[in-house]
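[1] Okay, sequence plus prediction incoming.
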Amino acid sequence: MELRQLKYFIEVAKREHVTEAAHALHVAQSAVSRQIVNLEEELGVQLFIREGRNVRLTPVGKIFLEHIEMAMKEIDKAKQEIDEFLDPERGTIRVGFPSSLAAHTLPTVISAFRSQYPDVGFELRQGSLSYLRDAVIRGEIDLAFVGPVPTNDREVRGQIFFVEQIVALLPSHHPLAEQSAIRLYQLRNDSFVLFPTGFVLRKIVTDACQQVGFQPNVSFEGEDIDAIKGLVAAGLGVTLLPEVTLIDNTPRTTVKIPVIEPNVTRTVGVIIPNNRELAPSEKLFYEFLKEFFTALNKFSQ
């Protein structure tokens, strides 16, 4: 079984067309067909069902594809790590992040890192906390920025960089808009605009509301920070958001107000896998992050 055969097999399985796969691979169609036949003969099973010019995987072909794709990812990862051992400052780092850290925190640290290591590349992937955790565990990404940071998880290791306030965002015409600070209980009769159930930022808000004796009335839900801000700006409700999401982008028709009772916060940092070592470029970035935020925290005190 040759690596070339496996690459041809994956391409044909993906496109379900031998000619299109050959064009994508920049080889002759006959070469692809011959290698697929050789692979089937070696395995002793039929991987594809031929339907005119198209093909589709047999049930055993689907099983084989699943395992081969995993194997190819490991081969690519091994090659990447070898390249990074030769030169850690020219690797590629796969980083996950939630939408709440996309506008300020992530660009700031990557820009600072690239100023020192301009040849390191990044692949960025956005998602919820649960998605990012699973992606780190599966090896689909190398590390992920998260908030809050899990501290008792066997499969990922969390590193907290800072603690940030969760603040209220109100329409500018709200009765409490002129207050310098509010108590969360004062919003008990308002409609809330929150992330959907299952998002950690929603849980932070609902837990805080329950702590002071009420269940928030959620009138709108959204997975996008800017959409939530827009709904508040339109006067359709109030919300609580991490302060970092409002640093550079607070809608004109809204006001940001601290919440003093209860004190609502979240930890922010990164998670890395517990089941494998970081590759050299990833270690370089991880150590940079720890030093960057240590210096930033000292400066902020």
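    That came in fine, so what should we check first?

[2] only C-alpha atoms for contact and neighbour calcs from this point on.
    Noted.

[3] just the helices in this structure please.
    Along the chain, counting by DSSP state H, helices occupy 3-15, 18-25, 29-43, 59-86, 105-116, 129-138, 200-211, 225-233, 280-300.

[4] quick one: contacts for residue 115?
    Residue 115 makes no contacts at all, as judged by C-alpha atoms under 8 Å, 6 or more residues apart in numbering.

[5] how close does it sit to residue 109?
    Distance of residue 115 to residue 109, given as C-alpha to C-alpha, to the nearest Å: 10 Å.

[6] Second structure follows, compare the two:
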Amino acid sequence: MDFTALRYFSATAHARSIRAASDRLHVSPSAISRQIAKLEHELRAPIFDRRAQGMKLTPAGEILLSKIDGVMREFSRVKSHIAALADLQAGNVDVYCFQTAIESFVAPVLNRFHTQYPDVTFNVRMSSTDEAMEALVAGTAEIGLILNPPVRETITRLEVFRDRMVAAFSPVHPLAGRKLLSLRELEGFPFVLTEPSFGLRQQLERVFVKHRFEPATFCVTNSLALVKEVASIGNHCTLLPRFAVEKELAAGHIKAAAVREFASDPLIFCICSATDRSLSPAAQVFMNIVMDYCRRYRH
């Protein structure tokens, strides 16, 4: 099967238009049409329904796309491996990471990497713990920067640092002057929390169940920025890793207190990868830079 035909098919499937795919690939629409027709002839089945609204995948096309996208990603990583042998360090690195990592250290790590290896490109996606784990298993991500990753045989976890959970609230909150609290002292205050797909929320729920604590949750969101913004106003509160609110603490926008029930249950930040796939040289270097930066940052 022709790799060019598969590449043209993938671009058309994602763009849902031969014209849009031709603009992206910088080839003529007729060349793409010929390659798609060639694929359909080889497969002996139509892979697109041609409609006025654009190109829609047939069931056969859906099956083909589900397999081809993984092949395309793996081919990109193979190019990274081969390029590294020539000391070029070219290729792509797909990274899934949690929002606090993006706010805290991903940008300076990418800057340091790009200064050394300007030919490597990165695809960075903000994700929940569950999304990142699924992406690693599916091969969509090569590296996952994950908070409290669940233990799985198919995933390799490398611990980078540990942090503690704190209650965060506004400077005018009734508990703003406290340094240490118990969960019971937070009863009655309105909570804003992250979604259940977040490793952070999953740890909170474990501790809530253990201590039979039911927070008065009025807002659930996948936006950490919204969690912090809501917690910084009025008598609302939340529970977050301390490093997630360090900037806000330094600026005086938020106050924080340690929570007694979380003292023996630390948050663990890990770099994760699929056990059955070797990292590309570029991904390995990126992982090393993340570890070095975070360890310096924590100290």
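    Sure, I can see it. A quick note: this is a predicted structure, and the numbers were derived from the prediction, not measured.

[7] returning to that earlier point: residue 260 of structure 1 is nearest to which of the helices of structure 1?
    Ranking the helices of structure 1 by proximity to residue 260 of structure 1 (C-alpha to C-alpha) places helix 200-211 first, at 11.5 Å.

[8] chain center to that closest one, what's the gap?
    With C-alpha atoms, centre = their mean, to the nearest Å as the basis, helix 200-211 of structure 1 stands 22 Å off its chain's centre.

[9] Also stretch 63-77 of structure 1?
    Relative to its chain's centre, stretch 63-77 of structure 1 lies at 22 Å (C-alpha atoms, centre = their mean).

[10] Equivalent analysis for stretch 256-276 of structure 1, please.
    Centre-to-centre, stretch 256-276 of structure 1 and its host chain are 16 Å apart (C-alpha atoms, centre = their mean).

[11] returning to what we had before: ok, which of the helices of structure 1 comes nearest residue 166 of structure 1?
    Nearest of those (C-alpha to C-alpha): helix 200-211, 8.7 Å.

[12] Give me the mean deviation of that closest one from structure 2.
    Superposed on structure 2, helix 200-211 of structure 1 shows a mean distance of 2.8 Å to its aligned residues (mean C-alpha distance after the TM-score superposition for structure 1).

[13] tell me which residues of that helix are tucked away?
    200, 201, 202, 204, 205, 206, 207, 208, 209 (16 or more other C-alpha atoms under 10 Å).

[14] Ok, stretch 278-295 of structure 2 next?
    Using 16+ other C-alpha under 10 Å as the test for burial, stretch 278-295 of structure 2 gives 279, 280, 281, 282, 283, 286, 287, 289, 290, 291, 293, 294.

[15] Same check on stretch 232-252 of structure 1?
    For stretch 232-252 of structure 1, a neighbour-count test (16+ other C-alpha under 10 Å) marks 232-233, 235-246, 250-251 as buried.

[16] Next: stretch 164-178 of structure 1.
    Using 16+ other C-alpha under 10 Å as the test for burial, stretch 164-178 of structure 1 gives 164, 165, 166, 167, 168, 169, 170, 171, 172, 176, 177.

[17] For the third one, give me its contacts.
    In this case it means residue 166 of structure 1. Shown in contact with residue 166 of structure 1 (C-alpha under 8 Å, 6+ apart): 240, 241, 242, 243, 258, 259, 264, 265, 266.

[18] Look up how far residue 286 of structure 1 lies from the second one.
    Distance, residue 241 of structure 1 to residue 286 of structure 1, using C-alpha to C-alpha: 27 Å.

[19] ok, residue 183 of structure 1 - contacts?
    The contact partners of residue 183 of structure 1, by C-alpha under 8 Å, 6+ apart, come to 259, 260, 261, 262.

[20] Can you show me which of those carry over to structure 2?
    Among those, the ones still in contact in structure 2 (both residues aligned by TM-score structural alignment, their matches' C-alpha atoms under 8 Å) are 259, 260, 261.

[21] Out of those residues, which end up buried?
    Neighbour-count burial (16+ other C-alpha under 10 Å) applied to these gives residue 259.

[22] Redo the kept ones among the contacts of residue 183 of structure 1 as CSV? Include distance to residue 63 of structure 1.
    Listed next are those as CSV, based on distance: C-alpha to C-alpha, whole Å:
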residue, distance to residue 63 of structure 1
259, 53
260, 56
261, 55
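
[23] Next step: the kept ones among the contacts of residue 183 of structure 1 restricted to strands.
    If you go by DSSP state E, those have 259, 260, 261 in strands.
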